[in-house]
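Engineer: Have a look; sequence and predicted model below, questions after that.
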Amino acid sequence: MGTIFGGDTLYELRTSLQLAELERNGGMSPRVSPLVHLNDVGSLLNRAGFSMLTIDTEDIVVGGYPDLVAMCTDLQHMGEQNSLIARANSLPRDVLLAANEICKSLHGERGLDGEVTIPATFNVIFMIGWKKSETQPQPLARGSGQVNLKDVLQ
């Protein structure tokens, strides 16, 4: 039925900006849009009238960014920008430079050439559900299976 980015998406960027703003400004403003968490997706689908829900998640790591500016440029090209109305309009240069160094020290990966690159993790949530109707497949009664799952998984 659909996919969305989950709550742990871009945690490298989020944590680095938070720490840099706390260090430089003594407080922080939301720089990355809030995202839905995995355990909330099932509740939302259920409240929308779907049943027999299947929800899965996968982390996709895009690596090799030389700095946060390159990562943010790619995010802008994807159309992914902070959509919050109550947000700071600009990111001060000193906060960006501090966030870049924090991100490299906390999340950076040293390559064979010795250069430290920054990964970007996208937590993708996959979801499917059935709208209630007479033709909807019904789950089998508990304990009606012919094969024990423990035997299959061994």
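Structural biologist: All right, it came through fine.
Engineer: From now on I want contacts and neighbour counts done on CA atoms only, so please keep to that.
Structural biologist: OK.
Engineer: mind checking the SS state of A141?
Structural biologist: coil (DSSP: H, G, I helix; E, B strand; the rest coil).
Engineer: Neighbours of it, how many?
Structural biologist: As a burial measure, A141 scores 7 neighbours (other Cα atoms under 10 Å).
Engineer: got the contact list for it?
Structural biologist: The contact partners of A141, by Cα atoms under 8 Å, 6 or more residues apart in numbering, come to none.
Engineer: how much space is there between S90 and R47?
Structural biologist: 37 Å (Cα to Cα, to the nearest Å).
Engineer: Comparison target, given below:
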Amino acid sequence: MVWEDTDEIQVNYPGMFELMEDLKGMGESNCSWNRKALLHRDTMLAAAAVYREMYRNEDGSIPATYQIYHMIGWKYHDSQARPAERGSATVSFGELAKLNDVVSQGKKE
């Protein structure tokens, strides 16, 4: 069994401006520290044309691929059992790989 904590999805947009609107909604609109304060309309239109030419699908849409990371946050609460102290394990995670062999041998018997 493989546990994955990321998903990759592809979303098709009618154009670059719709893609940029979604990116802005995700908080990804100001990633560069050394960017210019003003982006001219002509620059945006030229970028949209180049992006469409380079990446468009057969139906005219443009794809964007997103990686979604799944994480779990946990904070101790008095109603829960205390976690074991760090370094108190009696079995190495490396030994877990042998668990599949033990289980499969038990099924054969």
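Structural biologist: Looks like it came in fine. Owing to the predicted nature of the structure, the values given are computational and were not obtained by experimental measurement.
Engineer: So between S90 and R47 of the first structure, which is more surrounded?
Structural biologist: R47 (10 against 7).
Engineer: Show me what P66 of the first structure lines up with in the second structure.
Structural biologist: P66 of the first structure maps onto P14 in the second structure, with residues paired by TM-score structural alignment.
Engineer: ok, its match touching N57?
Structural biologist: No - contact status for P14 of the second structure versus N57: not in contact, 10.1 Å apart, counting by Cα atoms under 8 Å.
Engineer: any idea what S88 of the second structure aligns with in the first structure?
Structural biologist: Match for S88 of the second structure (TM-score structural alignment): E134.
Engineer: burial count for that match?
Structural biologist: E134 of the first structure, neighbours per other Cα under 10 Å, totals 7.
Engineer: again with the one 3 residues further on
Structural biologist: If you count neighbours by other Cα under 10 Å, P137 of the first structure ends up with 10.
Engineer: what secondary structure does it sit in?
Structural biologist: From three-state DSSP, the assignment for P137 of the first structure is coil.
Engineer: can you tell me how far the closest residue to V116 of the first structure other than its chain neighbours sits from S133 of the first structure?
Structural biologist: With Cα to Cα, 6 or more residues apart in numbering as the criterion, V116 of the first structure has its nearest non-adjacent residue at 4.3 Å, and that residue is R110. Separation of R110 of the first structure from S133 of the first structure (Cα to Cα) stands at 54 Å.
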